[in-house]
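> just coords:
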């Protein structure tokens, strides 16, 4: 499905910003069958080596805007702080029928609509960092003008770096970002503090770090491959009266344990997202 969608695009996919996220997406699109000559990259900060490598594949690199055919998609992958200058510079590329897809954190539909027009077809999304290995999560919300065909195009483009989930209300994007966008940091912190706790219990620090990291990664992989809920997987590991039960009694304490802390953490991230969006 994704391959056929990308191959059938009438115009090019223009990628504004080719940093870590942008380059991961571009690599995924090419693997899925997007013709290289239908990809154009606009990024003045590309190194000469990166620009040459892309050009060798047939990708248009920093072409004059006048030579770019009417884009099927303009994908915005610049940092949000440069958006006020970077987006108006490419606004003329948005033609009738062009889909604008944003992976910028915090930049709202209203912000983009002020630049590209209130009637522009815009999808706002936020992938997370596992996109770098094709295991990302992207939560997306469409503007009213986005058609089903354009949602399919978005799903194909974002699906190149992981799974895509849709919401209908932009107000949910801050909470989604607090869970999926910030979520990898929570998992990394878990591995970090498990390692510290193991060292405090007497393990050599380097050994504790290795086994904590491998345990978190392995548990995530097991959950990904299982049809069971996270709660059921947890219960399956927990023998009544055993060591895991003793640890979980602390971690799941309703007053000071992991559940209330995570609720508080996600709420804090959600509030901060709203503040940054203005």
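Alright, I've got the coordinates. Everything quoted here is computed from the prediction, not taken from an experiment. Numbering: from 1, shown residues only.
> switch to C-alpha atoms for all contacts and neighbour counts from now on
Will do.
> now for residue 130, how many residues are close by?
Residues near residue 130, counting by other C-alpha atoms under 10 Å, number 15.
> report the contact partners of it.
Applying C-alpha atoms under 8 Å, 6 or more residues apart in numbering, we find residue 130 in contact with 136-137, 184.
> all strands for the stretch 51-200 of the chain, in order.
60-61, 73-76, 99-102, 121-127, 136-142, 162-166 (DSSP state E, counting those that start in this stretch).
> any idea of the angle the last one forms with strand 136-142?
Put simply, strand 162-166 runs at 30 degrees to strand 136-142, going by axes from the mean of the first three to the mean of the last three C-alpha atoms, to 10 degrees.
> compute the inter-axis angle for strand 162-166 and strand 121-127.
Counting by the same axes, to 10 degrees, strand 162-166 points 130 degrees away from the direction of strand 121-127.
> tell me which other helices or strands strand 162-166 touches.
Contacts of strand 162-166 with other secondary structure elements, assessed using 3 or more C-alpha pairs under 8 Å, 6 or more residues apart in numbering; DSSP states H and E, are made with strand 136-142.
> just the buried residues of the strand it packs on, please?
Neighbour-count burial for strand 136-142 flags 136-142 (criterion: 16 or more other C-alpha atoms under 10 Å).
> ok, of those residues, which one's closest to residue 198?
Ranking the buried residues of strand 136-142 by separation from residue 198, with C-alpha to C-alpha as the measure, puts residue 136 on top at 29.3 Å.
> could you measure that closest one against residue 79, distance?
18 Å (C-alpha to C-alpha, to the nearest Å).
> skipping adjacent residues, who's closest to residue 163 in space?
Of all residues beyond its chain neighbours, the one nearest residue 163 is residue 137 (5.1 Å), with distances taken as C-alpha to C-alpha, 6 or more residues apart in numbering.
> the structure to be compared is supplied as follows:
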């Protein structure tokens, strides 16, 4: 799902670290939403305040435990960007759970199922019909290219429309069954890792062969983007792209043969390892 909306939301990001900042950057460029960004320390506060200084009319930056509940006040959507192991203690912050009532609480905590968030909230305030969701965005949100995974329950609650609306303005939204969320998260992480290693390796090898670094990196990045678009929008599969580009004695085919003998097993192993790791995070 992609697109944007003219509706203005108020979004609070509690634990606005690297991912929260990437989301904030993307939204500030591509939406009319207003924000509260809450961080732990004065140093983080000052850095974030400086980075959003040109949007000071739309962003309020705060820090410290005594300001956490206030940061969530009046928000339509509250993003939890803390570390997974901090969830239980974080929800005990004075006044916070009270401010979460009736609002859409969105977890970005890798490895933490929606049911755990529900249980933690219920332990702080029973009898509430909590509006919760679990997502994993990507750092591409900074440039409007996030692939935001949304964990779907068996029956989709009404408030998920608000989540789709918010995140579709900074990239695509992919709904995934809750049971597959850890695997999907790991796949995204593995692909990003592969892109980093591939870009770095191709660039270094190109420079060693006499190509200017800026040229090599720009070409590598453009080709990765083109290949991704052909898979995602052009209707091609790896097999059809291979067939289309593999002319007899061709450069692409020779590169594929070399990669098959040296790299394919490593990619498969890294992907399966990432999935196993993601599934074990909350054991």
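Happy to help now that I have it. Predicted model only: the values in this text are computed from it and were never measured.
> drop the TM-score for these two in here.
Once superposed, the chains reach a TM-score of 0.79 (TM-score structural alignment, normalised by the length of structure 1), with 262 aligned residues with a C-alpha RMSD of 3.0 Å.
> surely the residue nearest to residue 163 of structure 1 meets residue 180?
Yes. Shown here, residue 137 of structure 1 and residue 180 form a contact pair, counting by C-alpha atoms under 8 Å, at 6.6 Å.
> what touches both of those two?
Contact criterion C-alpha under 8 Å, 6+ apart; residues bridging residue 137 of structure 1 and residue 180 by contacting each: 127-128.
> list the helices and strands the helix or strand containing residue 265 of structure 2 packs on?
Taking DSSP states H and E as the criterion, residue 265 of structure 2 maps to helix 264-280. Identification of packing neighbours for helix 264-280 of structure 2 by 3+ C-alpha pairs under 8 Å, 6+ apart yields helix 181-208.
> next one: whichever helix or strand comes after the helix it packs on to chain centre, how far?
If you walk from helix 181-208 of structure 2 toward the C-terminus, the next helix or strand you reach (DSSP H and E) is helix 213-232. Distance of helix 213-232 of structure 2 from the chain centroid (C-alpha atoms, centre = their mean, to the nearest Å) equals 21 Å.
> what's the answer for stretch 239-255 of structure 2, then?
Centre-to-centre, stretch 239-255 of structure 2 and its host chain are 33 Å apart (C-alpha atoms, centre = their mean).
> which one in structure 1 is furthest away from the centre?
residue 241 (40.2 Å; C-alpha atoms, centre = their mean).
> what does that residue correspond to in structure 2?
Residue 241 of structure 1 maps onto residue 249 in structure 2 when the alignment is built from TM-score structural alignment.
> with residue 272 of structure 1 instead?
Under the alignment (TM-score structural alignment), residue 272 of structure 1 pairs with residue 277 in structure 2.
> if I look at its match, how far off is residue 263 of structure 2?
Residue 277 of structure 2 sits 21 Å away from residue 263 of structure 2 when distances are taken as C-alpha to C-alpha.
> who has more neighbours, the two?
In terms of neighbours (other C-alpha under 10 Å), residue 277 is the more surrounded of residue 277 of structure 2 and residue 263; the figures are 15 against 11.
> OK, contacts around residue 142 of structure 2?
Residue 142 of structure 2 is in contact with 22-27, 170, counting by C-alpha under 8 Å, 6+ apart.
> which of those residues fall within strands?
If you go by DSSP state E, the contacts of residue 142 of structure 2 have nothing in strands.
> out of the residues you listed, which are shared with structure 1?
Among those, the ones whose aligned partners also stay in contact in structure 1 (both residues aligned by TM-score structural alignment, their matches' C-alpha atoms under 8 Å) are 22, 170.
> which of the contacts of residue 142 of structure 2 sits closest to residue 112 of structure 2?
residue 23 (20.0 Å).
> which position in structure 1 pairs with the closest one?
Under the alignment by TM-score structural alignment, residue 23 of structure 2 pairs with residue 25 in structure 1.
> go ahead and confirm its match touches residue 158.
Yes. The pair residue 25 of structure 1 and residue 158 passes the contact test of C-alpha under 8 Å, sitting 7.3 Å apart.
> the two: who's more crowded?
In this comparison of residue 25 of structure 1 against residue 158, neighbours counted by other C-alpha under 10 Å, the higher total goes to residue 158 at 29 against 24.
> which residues touch the residue in structure 2 that that one lines up against?
Applying TM-score structural alignment, one finds that residue 158 of structure 1 aligns to residue 167 in structure 2. Going by C-alpha under 8 Å, 6+ apart, residue 167 of structure 2 touches 148, 173.
> let's see that with 7 Å instead.
Under the criterion of C-alpha atoms under 7 Å, 6 or more residues apart in numbering, the contact partners of residue 167 of structure 2 comprise residue 173.
> how near is it to residue 111 of structure 2?
20 Å.
> what's the answer for residue 224 of structure 2, then?
Look at residue 224 of structure 2 and residue 111 of structure 2: by C-alpha to C-alpha, they are 28 Å apart.
> again, but for residue 245 of structure 2
39 Å.
> same question, residue 41 of structure 2
If you go by C-alpha to C-alpha, the gap between residue 41 of structure 2 and residue 111 of structure 2 works out to 25 Å.
> who's more crowded, the two?
More crowded of residue 41 of structure 2 and residue 111, by other C-alpha under 10 Å: residue 111, with 21 against 12.
> what's that one aligned with over in structure 1?
For residue 111 of structure 2, the aligned residue in structure 1 is residue 106 (criterion: TM-score structural alignment).
> and the nearest residue to that match once chain neighbours are set aside, how many residues sit next to it?
The spatial neighbour of residue 106 of structure 1 that comes closest, neighbours along the chain excluded (C-alpha to C-alpha, 6+ apart), is residue 277 at 4.9 Å. By the measure other C-alpha under 10 Å, the count of residues near residue 277 of structure 1 is 12.
> residues touching residue 277 of structure 1, list them.
So, once contact is read as C-alpha under 7 Å, 6+ apart, residue 277 of structure 1 ends up touching 106-108.
> leaving out chain neighbours, which residue sits closest to residue 236 of structure 2?
For residue 236 of structure 2, the nearest residue in space outside its immediate sequence neighbours is residue 230; the separation is 5.7 Å by C-alpha to C-alpha, 6+ apart.
> likewise residue 154 of structure 1?
Beyond its immediate neighbours in the sequence, the residue positioned closest to residue 154 of structure 1 (C-alpha to C-alpha, 6+ apart) is residue 101, lying 7.2 Å away.
> tell me how many other residues surround that neighbour.
Residues contacting residue 101 of structure 1 under the criterion other C-alpha under 10 Å number 25.
> confirm for me that it is in contact with residue 76.
Yes. With contacts counted by C-alpha atoms under 7 Å, residue 101 of structure 1 reaches residue 76, the gap being 6.1 Å.
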